[in-house]
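Student: Quick one: sequence and predicted model below, then my questions.
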Amino acid sequence: MNLYSGAVPAALTHDSQLPTLREFDVLLNDYVMSLSEKKRDKALIGQVRYNNISAVLRDPKCTTIESAQFRFWAKKMFVLDFQEDENGRTSQVVMHENKPVAIREQLFGILTTAHIQCQHGGRDKTSSQVRQFYSWVPKELIARFVRGCPSCMARRSPQSIRRTSPPRRSPLRRTPPRVVPHADTPLDYHNSPPPQQQQQQQQIQPSAQTVVVVGGSPPLHHQVPAHVPQQHAPQQEYHHFQNMPSQNQHSSQPFAAQWA
């Protein structure tokens, strides 16, 4: 298949693995309507406009071909060059960026041929195949053509993905190591004694504290409950008995001197 001809081979019109000509026309019109109004006029070049561009390039001084703006655009974007077709005949061809300009009426044959030559490749492979020989073929149009290809759609179906794609593995989860206590060690991780030892310590500790008051005769034993602070009650009792006179002091001093 020669990509330069632009003709649609008869085998391609009945190939079920490719879009039909009617489906391609719908796809082509949808693409043009998706553009803004300013870009629709020059997005694709039809046969009539192609002939006008060729006429402007052959006679640049002619002022009867369309508008002055169109003639300026044609001289700026395109050139004429001699190209040999598949039959060996040489003719003048409108060129853009050193590639022949693709005519709108020939786009179906150009895209189907390039898509088969790249073995139903994706957008980039089909676009690369087309741009080896032609210019002025929008890449978005090629992408829509590939998305509408029945063979490519069958390969992208969920069933085919399940058959071809490997199963996904769930990400590994790192769990902290499990600490198994020894039979002789307590389960308390704060180094606290076991419950039996705690009960024994509580039984050994007295419930009340004994305070011995020095300074009197005989010595007095004053018990203070455990819940009463030691720094208040024992000190008061200590000062009280310290200021009291002893029995020896009463015997050594006269009665009147004791109470003077």
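Tutor: Done, it's in. Numbers count the residues shown, from 1 in each chain.

Student: alpha carbons only for contacts and neighbour counts from here, please
Tutor: OK.

Student: Show me where the stretch 151-260 of the chain has its strands.
Tutor: For the stretch 151-260 of the chain, applying DSSP state E, counting those that start in this stretch gives strands covering 208-213, 220-225.

Student: Would you mind giving these as a markdown table with mean neighbour count added?
Tutor: Shown next, in a markdown table, are the strands of the stretch 151-260 of the chain (neighbours: other C-alpha atoms under 10 Å):
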| stretch | mean neighbour count |
| --- | --- |
| strand 208-213 | 14 |
| strand 220-225 | 14 |
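
Student: Make CSV from these and add distance to residue 37 to it.
Tutor: Output for these, formatted as CSV (distance: least, C-alpha to C-alpha, whole Å):
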stretch, distance to residue 37
strand 208-213, 101
strand 220-225, 100
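
Student: For residue 241, find the nearest of those strands.
Tutor: strand 208-213 (8.1 Å; C-alpha to C-alpha).

Student: Going by contacts, tell me the helices and strands next to that closest one.
Tutor: In this structure, strand 208-213 makes packing contacts with strand 220-225, helix 233-243, judged by 3 or more C-alpha pairs under 8 Å, 6 or more residues apart in numbering; DSSP states H and E.

Student: Included below, for side-by-side comparison, is a second structure:
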Amino acid sequence: MSDYVVGHRGFDVWLTGENHTALKLGQSSLNAEGNRVRIQVSLERETQYAVEWCCISEPVNAVCTVLLSDGTTGGKPRKVADEWMSTEDEETQKGTTVGRMNLPYDRDAFLSTPSAAEAGSVALEIRRLKEPPVETQSIIDSHTGVADWFLEADYLDSDDPNLIDPRTHRAMPAFVTFLFEFKPADRPKKVSPRKPRLALTNQIPVVVPRAASEAHDHQSRTEQIEQIQAKTARKRALLDAIDRENQKKAKQIEDLEEKAMARAMDAVDQSLAEKKKESAELDARLQRIRELA
């Protein structure tokens, strides 16, 4: 691990400040199962930050959940942000809490270290998926346009939080969890050189001159718009594919119904012919008996 990035199981994770500067991390440790990394972070109280991450191995399908624990949560972790990764979209192989905060938080808000003396933490859980996830939007306020998002995802059995681990009798753990534990800094923290978010091919943020901040923010916004457009196009393509599949199924049902009706009609015709033949035979026998009588 570098001073600014922690990596494990094919993922790199780091914290950035409001000016997109990577924040310095402390010591880290790994649990016995090898799926949970704990990182000590020394920051001033009420420091604004964001959690950012990227996949540095082969692209994966995954759901990423950010859990916050501080004085406002009573020590109980609360889910504050969700993001996802898809092998069908390379841009999703990196993520950030900015723009992905759950309601009632501001979507683009930064997280904050605790204001009181008690310790706080933020955790990133990554769970692998069988198939690329599909995210749908539901408008919940027609006046403000504030919307909620719903994620359709198929969990792998080993990562499914709805299953119980037979060994520990607890919910199945995530594939990997990064837990950042905060403690108040002893003295004001010096601002480290500005570092942008990681590209997929990099593992450590690259220092960028402060003068490039405005251009970087504009580029980030442009990238977000392009990502939204790409996601929208993918969803429209999925809707078209589902519509075509539904039309195909409807045609198959219609064909099968026609065949079933034809078979039923053939069966009735055959029964009618047999009854007519039987009636003719009975008429012939009756005629012969009358002649003998």
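Tutor: Structure's in. What do you need? The structure displayed is predicted, hence computed values, not measured ones.

Student: After superposition, what's the TM-score here?
Tutor: Once superposed, chain against chain, the TM-score is 0.25 (TM-score structural alignment, normalised by the length of the first structure); 111 aligned residues with a C-alpha RMSD of 6.2 Å.

Student: ok so, going back, adding distance to residue 29 of the first structure, write the helices and strands packed on strand 208-213 of the first structure out as a markdown table.
Tutor: Listed next are these as a markdown table, based on distance: least, C-alpha to C-alpha, whole Å:
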| stretch | distance to residue 29 of the first structure |
| --- | --- |
| strand 220-225 | 102 |
| helix 233-243 | 105 |
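
Student: ok, back up a step: for the strands of the stretch 151-260 of the first structure, which one sits closest to residue 41 of the first structure?
Tutor: Comparing these by C-alpha to C-alpha, strand 220-225 comes nearest, at 105.7 Å.

Student: From the contact counts, what lies against that closest one?
Tutor: Partner elements for strand 220-225 of the first structure (3+ C-alpha pairs under 8 Å, 6+ apart): strand 208-213, helix 233-243.

Student: who touches residue 223 of the first structure in this structure?
Tutor: 208-211 (C-alpha atoms under 8 Å, 6 or more residues apart in numbering).

Student: That one and residue 213 of the first structure, how far apart?
Tutor: 10 Å (C-alpha to C-alpha, to the nearest Å).

Student: Residue 69 of the first structure: which of the helices and strands packed on strand 208-213 of the first structure is closest?
Tutor: Proximity to residue 69 of the first structure (C-alpha to C-alpha) singles out strand 220-225 among these, at 112.4 Å.

Student: Run through the helices of the stretch 151-293 of the second structure in chain order.
Tutor: 213-292 (DSSP state H, counting those that start in this stretch).

Student: Could you find which two of the contacts of residue 223 of the first structure are furthest from each other?
Tutor: 208 and 211, at 9.9 Å, using C-alpha to C-alpha across these.

Student: Overlap in contacts, those two.
Tutor: With contacts taken as C-alpha under 8 Å, 6+ apart, residue 208 of the first structure and residue 211 have 223-224 as neighbours in common.

Student: okay, now residue 213 of the second structure: neighbour count?
Tutor: 15 (other C-alpha atoms under 10 Å).

Student: Tell me how far it lies from residue 220 of the second structure.
Tutor: For residue 213 of the second structure, the distance to residue 220 of the second structure equals 10 Å [C-alpha to C-alpha].

Student: Same check on residue 136 of the second structure?
Tutor: Residue 136 of the second structure is 23 Å from residue 220 of the second structure, by C-alpha to C-alpha.

Student: surely residue 27 of the first structure meets residue 147?
Tutor: No - counting by C-alpha atoms under 8 Å, residue 27 of the first structure does not reach residue 147; the two are 10.3 Å apart.

Student: overlap in contacts of those two?
Tutor: Counting by C-alpha under 8 Å, 6+ apart, nothing touches both residue 27 of the first structure and residue 147.

Student: contacting residues around the spatially closest residue to residue 84 of the first structure that is not a sequence neighbour?
Tutor: Closest residue to residue 84 of the first structure apart from its sequence neighbours, by C-alpha to C-alpha, 6 or more residues apart in numbering: residue 90 at 4.3 Å. By C-alpha under 8 Å, 6+ apart, the contact set of residue 90 of the first structure is 82-84.
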